[in-house]
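Peer 1: next input, structure requested:
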Amino acid sequence: MFTLRHCLLLASLMFVGVSSANTVKLANGEWAPYQSKSLKNGGFISQLVQEAFEAEGYQVEYTYMPWKRGFEESKAGKLDGSLIWSKNPEREQFFHYSDPVITLSTSLFQRKDKPVTWRAREDLSAFKVGGVTGYAYGIEDLEKDGTIKIQRISSAENNYKKLAAGRLDIVLEDTDVGLETINKLNLTGKLEPNDKTLTARDYFVIISKKSPRAQELVDAFNRGLMKLKEQGKLDKYREASIRGEYKQ
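Peer 2: Presented below is the predicted three-dimensional model:
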């Protein structure tokens, strides 16, 4: 005979089963200002991805780990997937890609009173260009052959100070990172990104082909993402991030 206790236990087990089935386990990584354990809501991209799944009835469980480990554990099916990644042939062997979450670009930051004019990458050889040691900007081939000289230093913030002082003509930087940095340094009245971006690349949520719900999760995420973008959430969160509102 079933007692009230048995009924409650059965209901609890059923709830756990449903809850588990609706949980998406994703590897997350450190890439401020987009995603980071130290940022409010994990950064605006983490928030966007979570809310896109939630819009379709799924709950997201993030596990923060080094990028390589997150990739390998997702690839093996230990996690459903990871965020956010660009496309390449190797990854496409093991993962399904969502619709593009965001397009990220490398900008040429310049002084507002001294904008630069350029058409091709080679034109940058005429300018004093600042960058950060170890960073890739998509023109390393021209740097290697000596066509462009990038004055690389360890501190990104110091590059903007040098630009504001007229010691550089251009600072190469991820657009959102640069905008956040000049806002932090109170240089928005002096510095800006050039209208023409240097490079642009789409980034995606990747879902492991070993996940038994792979296509289901991709389809659900794409539907939720479309809803959020139509509501203007991506632009809203991105602008808030640039203003520094995700810093804790």
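Peer 1: rest of the way, CA atoms for contacts and neighbours
Peer 2: Noted.
Peer 1: need the contact list for the residue nearest the centre of the chain.
Peer 2: Among the residues of the chain, the one closest to the centroid is residue 34, at 4.4 Å (C-alpha atoms, centre = their mean). Residues in contact with residue 34 (C-alpha atoms under 8 Å, 6 or more residues apart in numbering) are 43-46.
Peer 1: if we use 7 Å, what do you get?
Peer 2: By C-alpha atoms under 7 Å, 6 or more residues apart in numbering, the contact set of residue 34 is 43-45.
Peer 1: ranges for the helices of this protein?
Peer 2: 4-21, 44-54, 67-75, 89-94, 140-144, 156-164, 175-184, 214-230, 233-242 (DSSP state H).
Peer 1: any idea which of the ones you listed gets closest to residue 107?
Peer 2: helix 175-184 (5.3 Å; C-alpha to C-alpha).
Peer 1: any idea how far the closest one is from the chain center?
Peer 2: 14 Å (C-alpha atoms, centre = their mean, to the nearest Å).
Peer 1: one more to line up against the first:
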Amino acid sequence: MSPKRLTLLIFLLLPLWVTAQEPKTLTLVATDLPPFYAESLDSFGPVAVLVQEALQRRGYQVELKFYPFIRATALIKAGKADAIIGLWYRTERENWAYYSRPLQGTEIAFLARKQDRIGYQQLSELKDKRIGISRGYANPAAIAGSKLHTEEADSDETNLRKLQLGRVDLIVISRNVAQYLIAHGPAEYQGQFEFVGEPLAKEVFHLGVSKTRAGSLQLLEDFNLAIQSMEEDGSMATILSPLSTSLN
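Peer 2: Take a look at the predicted model:
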């Protein structure tokens, strides 16, 4: 091939090569859930940092947007977002999302005001209590299948405020989230609350990949491979280490 023709061939193929080398951009969604991830946290929080680092290792760029949970899942179902950060496993969610390897766990428990001195052995003993739950979240099976009196609120912050004001007797909340909200809340929160009873559930965060998007299984495989490598090289534990203190 003559030098002139070779130059022409390179000129024609260069745009294709550049396009192939450009990072793939993903749209991820999440719901504010500090200290795990939230729009207000540095770098959007440890779990968000972990997810973005894993995807970047596999050649993806990430655009992360925060929405209420119901809106975020609607975008995933419609294929208008590629994946959701922090999806807890429920069988019915397999209809619209692939679950990644586990990312981080948290215990779900009852929180009460100390002054109310609430104790119980069986959930049935709480039938006269008003229990705050968060709208759109996957509540523990023990709560979902009970006949307890539950009241929905739009967020954990709202539920905590209602508890502090005595408008509910207990709230269902992640231990980590409760400890974060209390520590960063108003002065009157300090020393006022306690966890009651044994944990209701242990939930695990996953990346939920939209089944509607093209190449969803490839994205899932890429992400899982990156997470596995980060588990092995210790970087996953380092990124998530700020969360360990809130479990104490």
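Peer 1: rewinding a little: turn the contacts of residue 34 of the first structure into JSON lines, including neighbour count and distance to residue 182 of the first structure.
Peer 2: Putting those into JSON lines (neighbours: other C-alpha atoms under 10 Å; distance: C-alpha to C-alpha, whole Å) gives the following:
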{"residue": "43", "neighbour count": "24", "distance to residue 182 of the first structure": "19"}
{"residue": "44", "neighbour count": "28", "distance to residue 182 of the first structure": "19"}
{"residue": "45", "neighbour count": "24", "distance to residue 182 of the first structure": "21"}
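Peer 1: distance to residue 86 of the first structure added to those, as JSON lines?
Peer 2: Below are the contacts of residue 34 of the first structure laid out as JSON lines (distance: C-alpha to C-alpha, whole Å):
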{"residue": "43", "distance to residue 86 of the first structure": "18"}
{"residue": "44", "distance to residue 86 of the first structure": "18"}
{"residue": "45", "distance to residue 86 of the first structure": "14"}
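Peer 1: show me what residue 94 of the second structure lines up with in the first structure.
Peer 2: Here residue 94 of the second structure is matched to residue 92 in the first structure, going by TM-score structural alignment.
Peer 1: gap between residue 120 of the second structure and residue 126 of the second structure?
Peer 2: Using C-alpha to C-alpha, to the nearest Å, one gets 7 Å for the distance from residue 120 of the second structure to residue 126 of the second structure.
Peer 1: ok, those two, which is more surrounded?
Peer 2: Higher neighbour count among residue 120 of the second structure and residue 126: residue 126, with 18 against 11, using other C-alpha atoms under 10 Å.
Peer 1: mean shift between the biggest strand by length in the second structure and the first structure?
Peer 2: Ranked by residue count, the top strand of the second structure under DSSP state E comes out as strand 193-210. Here strand 193-210 of the second structure, set against the first structure after superposition, deviates by a mean of 2.9 Å using mean C-alpha distance after the TM-score superposition for the first structure.
Peer 1: tilt between that strand and helix 175-183?
Peer 2: Relative orientation of strand 193-210 of the second structure and helix 175-183, computed by axes from the mean of the first three to the mean of the last three C-alpha atoms, to 10 degrees: 120 degrees.
Peer 1: and strand 193-210 of the second structure, what does it pack against?
Peer 2: strand 83-87, strand 97-99, strand 104-113, helix 216-233 (3 or more C-alpha pairs under 7 Å, 6 or more residues apart in numbering; DSSP states H and E).
Peer 1: quick one, which of the ones you listed gets closest to residue 164 of the second structure.
Peer 2: Closest approach to residue 164 of the second structure among those (C-alpha to C-alpha): strand 104-113, 6.9 Å.
Peer 1: and residue 106 of the second structure, how far from residue 229 of the second structure?
Peer 2: 23 Å.
Peer 1: more neighbours, those two?
Peer 2: Neighbours were counted for residue 106 of the second structure and for residue 229 using other C-alpha under 10 Å; residue 106 has more, 19 against 15.
Peer 1: got the contact list for the more buried one?
Peer 2: With C-alpha under 7 Å, 6+ apart, residue 106 of the second structure has these contacts: 174-176, 202-204.
Peer 1: let's see 6 Å
Peer 2: 202-203 (C-alpha atoms under 6 Å, 6 or more residues apart in numbering).
Peer 1: enumerate the positions of stretch 84-94 of the first structure that are buried.
Peer 2: 84-86, 91, 94 (16 or more other C-alpha atoms under 10 Å).
Peer 1: now do stretch 211-224 of the second structure
Peer 2: For stretch 211-224 of the second structure, by 16+ other C-alpha under 10 Å, it's 211-213, 216, 219-220, 222-224.
Peer 1: quick one: contacts for residue 27 of the second structure?
Peer 2: Residue 27 of the second structure makes contact with 63, 81-82, according to C-alpha under 6 Å, 6+ apart.
Peer 1: next one: residue 104 of the second structure
Peer 2: 204-205.
Peer 1: and the two most separated of the buried residues of stretch 211-224 of the second structure?
Peer 2: The most widely separated members of those are 212 and 224, with 18.7 Å between them, by C-alpha to C-alpha.
Peer 1: next one: whichever residue in the second structure pairs up with residue 236 of the first structure from residue 31 of the second structure, what distance?
Peer 2: With TM-score structural alignment defining the correspondence, residue 236 of the first structure maps onto residue 241 in the second structure. Taking C-alpha to C-alpha as the measure, residue 241 of the second structure and residue 31 of the second structure are separated by 21 Å.
Peer 1: thanks a lot, catch you later.
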